[in-house]
Structures are given as C-alpha cells and as structure tokens.
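Peer 1: everything below, folded, please.
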Amino acid sequence: MSLVLYGHPFSSYTQKVLIALYENDTPFEFRCIGAETPQHTAEWLRRWPLRKFPLLVDGERTIVETSIIIEYLQLAYPGPVRLLPADPMAALDVRFLDRFFDLHVMNMMQHAVDGALTGVALKRQEGLAFAEEKLERAYAWLEGQLAGRTWATGADFTLADCAAAPSLFYADWTYRIADTFPELRAYRARLLARPSFARAVEEARPFRPLFPLGAPGRD
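Peer 2: Alright, predicted model coming up:
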C-alpha cells in the first residue's frame, strides 16, 4: 500500500508535509478533506477523532502531527534531501526552529484567522491586534537569526524550512513583513522560489477566496 495523506491544499500544516514529500519525490496519494469528498472525511475522522489534519497513513500505521510525520518520512522513506541532520546537536537546532515557526508564527497567524471566522467584527479586531503584536516580535527575532543564512539553520534545507514556508507565507498576508526586516523578506522570497513550496502554493491557488482575512493580489 502506498502512502496516503489526508489534508487540504490550502491548509498551512498540510503544506508543511507536502513540502517534505515533494522535496524527495516521495510517492503518495493525496486525499482532500472537504464537502465534496465525504468518504475521505469519514476515514480521516475514524483514524483521528481529534479532528486535526494532515494525517499520514502507511499501511496499518497512522501518523499525525506534522513534525512527527516529517521525521517518520525521513526514517521510513529517506531521500536525497535530509530534512533532519545526522548530528544530534544540529538536529536539535532544526527542531527548535521548527517549533518556533509553528508556535510563534503559524499559530499566531491562525489566531487572527480564527477571530475573522467568528464573523464578529470585535473578535476579528481583537484577533488581528493580538496576532500583529506577537508576529512583530517573531519577525524581529528572526531578522537577527537569519543573517548570513540561506535557509533557517544554515546552508541546508530542513524540517525547519518546511515549517517556515507556509508560516511566513500566510503570516505576511495577515501582518505584512515590513521593509525594516530585509533578511526575513528575502528568506520568504527564497522559500516561495523553492520548487517544493512553489508547487504547494500553485495547488492551493484556487482556494484563495477562502482566506478569511482576504487574500492579497500577490504571491
């Protein structure tokens, strides 16, 4: 049985895993979760009633949580692009930045999105204000962190970059990365040019009208 990934192309966390799969040309079947595919939704919920996606199925094994999925792929389906370094200390640095992008960028962007999804103007304003404050701090820290680096931890594309790409993509839609952060803006541009992420962005393009805060006419 081939690998099966349950998720949605417009989902930032689904994109994180798609990047890892595309980096190594790992064969898999994508099963989109949505109103048009109730059979996929039913199977996803049967396997993971906590209602979070993406979810990876490999035979009888079910793997959840994006960072764990990507680590599993490296163990079970290694390819030419090693997304976690062999050196334990270097791997720790990658895992830290992976957590940083998920917790301090992606989740903050999601806070603003959740506020907008309520349909309540005050909730939308509060969500945006909270997200903007947190993202400004994250952007400032990343600006110093990325100086002199091509990718998140250095010269090699890793798990941290898989997390960074959708995080910064949608965060910039939510709260624009200012010109005062040139390192961060350049890094986001490099991520967008990376073939694996460029493919994920194109696959998600038809769903842009769904972005609750309004998708900008760029990227």
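
Peer 1: every contact and neighbour count from this point should use C-alpha atoms.
Peer 2: Fine.

Peer 1: pretty sure Ala112 is touching Gly127, no?
Peer 2: Yes - between Ala112 and Gly127 there is a contact under C-alpha atoms under 8 Å: 4.3 Å.

Peer 1: of those two, which one has the most company?
Peer 2: Ala112 (25 against 20; other C-alpha atoms under 10 Å).

Peer 1: quick one: secondary structure of that one?
Peer 2: Per DSSP: H, G, I helix; E, B strand; the rest coil, the secondary structure class of Ala112 is helix.

Peer 1: contacting residues for it?
Peer 2: Contacts here follow C-alpha atoms under 8 Å, 6 or more residues apart in numbering; on that basis Ala112 touches Arg124, Glu126, Gly127, Leu128, Ala129, Phe130, Ala131, Thr174.

Peer 1: here is a second sequence; please produce its structure as well for comparison:
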Amino acid sequence: MSLSLFAHPLSSYCQKVLVALYELGTPFTFRQLGPDQTDAAAEFARLWPLQRMPALVDGDRTICESTVIIEYLDRNYPGAVRLVPEAEDEMLEARFLDRVFDNYIQTPQQKVVFDALRGDQPRDPVGVAQARALLEQSYAWLDDRLAGRQWAIGDRFSLADCAAAPALFYADWTHPIDPAFTRLYAYRERLKARPSFKRAIDEARPYRGLFPLGAPDRD
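Peer 2: Sure, this is the predicted structure:
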C-alpha cells in the first residue's frame, strides 16, 4: 500500500517526518499543501478537519501528529535505522527528548515567528520575551545533556534527532544559539550534515522567503 504525506517543505514538523521517511528509505507520495494546491488542501481538510500539518495516509488510515507518524512508520515500515529504540532506557530517552525539542524549542521559537507574522496587528512583546527566555534555558539544558553524545540519545540516530533537526535549525534563525553552547552548536551542525535532513533543507530552500524573520544564507 502506497503512503501519502500531506505537508509543506518549509514546515518544521513536516521536515521532522520527512527526515524519518528518508532515514527509513520508505517510498511515499508528497502531497504539498499551500494556497496553490487546492485539491490537496480540500482532501487534507476532509481527512483531518483540524488541518494541522503533517498527516500521513496509509490506505484508509490517516495518522496525524509528527511523533505518532514517526512511531507508526518505524513500526510498520521499518528500515535500516530503528528510530524508536527497543531497549527501554533508550526508548524513554528518545521519547523524552522528542518532547523536549517539540515543547521547549519548537513551541517558543514558533511563538516568536507567529508574532512576527502579525504584521500591523497587535503584538505580544511579553509573550515573545518569555519565549526567548525559555529558548535560552533550553539551549543551556541541552548543551549539558549532550555531553559525550554524538546524537540526542548517544551514538545512534533516533526519533529525538528527527525532532531536533528542524527545531534547532529554525530556532537558531529565530533566537541564535550562543556559540558558547559548544556541544549544542556542534550538534546542530551534525544534524545539518546528515543526508536525510540535508535533503529536507534543500527541498525547503525555494520557500525561505516565507520565513518572516528573514531567510539566512548561512545554512
């Protein structure tokens, strides 16, 4: 049964799933969402009324939320890399850090981005300041957590790295990572060089102009 992914290349949560698909080597059809893709948008709205990207369709089954999609893929379409470790300690660490990257990197950085997208509408300077403070705290915590690790949970690439790659990529544009956080900074560089994420980065390049805080040339 062929898989279809409803997503947009620039979306961080869509990139999270794309990294997993590329790591696993799983064939799929990309159904791009956007103002010019009315057919895909209408089908997406029918399949998932909340319309939060991404969504994976496998036959008559629709799977939503990036973490759940990756766990579904890892279980039903396993590849050379297991993204959810079988060993309990590693599994819990991968799931824990997946939530850290989603909740304490993705969420605050998106707060800043969405505020910038308001344009002339009322802004939320207090909320933005709180989001930036949370990013700083998260950067410091992650820099310590990564001590002695190549990837998020150690020597193996996992679900947590799928979450980390786009989260840290965009967070550094939104609220730059202090180079003093040497382990975190180097980890972001390793993620950028990983072929699965490098592919996702390159596929999103044509859409960088949509990013409201600028489209950095350095990545």
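
Peer 1: just give the TM-score of the two.
Peer 2: TM-score for the superposed pair, counting by TM-score structural alignment, normalised by the length of structure 1: 0.97. Supporting figures: 219 aligned residues with a C-alpha RMSD of 1.2 Å.

Peer 1: okay, now Phe53 of structure 1: neighbour count?
Peer 2: 20.

Peer 1: which residues sit in contact with the residue nearest to it when sequence neighbours are not counted?
Peer 2: Leaving aside its sequence neighbours, Phe53 of structure 1 sits nearest to Gly7 (C-alpha to C-alpha, 6 or more residues apart in numbering; 5.4 Å). Gly7 of structure 1 makes contact with Thr14, Phe30, Arg31, Cys32, Ile33, Phe53, Pro54, Leu55, according to C-alpha under 8 Å, 6+ apart.

Peer 1: Ser138 of structure 2 too?
Peer 2: Applying C-alpha under 8 Å, 6+ apart, one finds that Ser138 of structure 2 lies in contact with Tyr104, Ile105.

Peer 1: what comes up buried for the biggest helix by length in structure 2?
Peer 2: Taking DSSP state H as the criterion, structure 2 has its longest helix at helix 125-145. The neighbour-count check on helix 125-145 of structure 2 (16 or more other C-alpha atoms under 10 Å) flags Val128, Ala131, Arg132, Leu134, Leu135, Glu136, Ser138, Tyr139, Ala140, Leu142, Asp143 as buried.

Peer 1: next secondary structure after that helix?
Peer 2: helix 159-174 (DSSP states H and E).

Peer 1: how far apart are the helix or strand just after that next one and its match in structure 1?
Peer 2: Once helix 159-174 of structure 2 ends, the next helix or strand along the chain (criterion: DSSP H and E) is helix 182-193. Its aligned residues in structure 1 lie a mean 0.2 Å from helix 182-193 of structure 2 after superposition (mean C-alpha distance after the TM-score superposition for structure 1).

Peer 1: who's in contact with Ala163 of structure 2?
Peer 2: Contacts of Ala163 of structure 2 (C-alpha under 8 Å, 6+ apart): Tyr13, Lys16, Asp98, Phe101, Asp102.

Peer 1: what stretch of structure 1 does the strand or helix carrying the second one fall on?
Peer 2: Right, Lys16 of structure 2. Under the criterion of DSSP H and E, Lys16 of structure 2 resides in helix 12-24. Per the alignment by TM-score structural alignment, helix 12-24 of structure 2 matches residues 12-24 in structure 1.

Peer 1: which residue sits closest to Asp58 of structure 1, ignoring its sequence neighbours?
Peer 2: Leu3 (5.0 Å).

Peer 1: and if you look at Val81 of structure 2?
Peer 2: Leu24 (6.1 Å).

Peer 1: can you report how many residues lie near that neighbour?
Peer 2: 20.

Peer 1: so it makes contact with Asn76?
Peer 2: No - if you go by C-alpha under 8 Å, Leu24 of structure 2 and Asn76 don't touch, sitting 10.9 Å apart.

Peer 1: next, Gly79 of structure 2: secondary structure please.
Peer 2: With three-state DSSP as the criterion, Gly79 of structure 2 reads coil.

Peer 1: tell me how far it lies from Leu18 of structure 2.
Peer 2: 14 Å (C-alpha to C-alpha, to the nearest Å).
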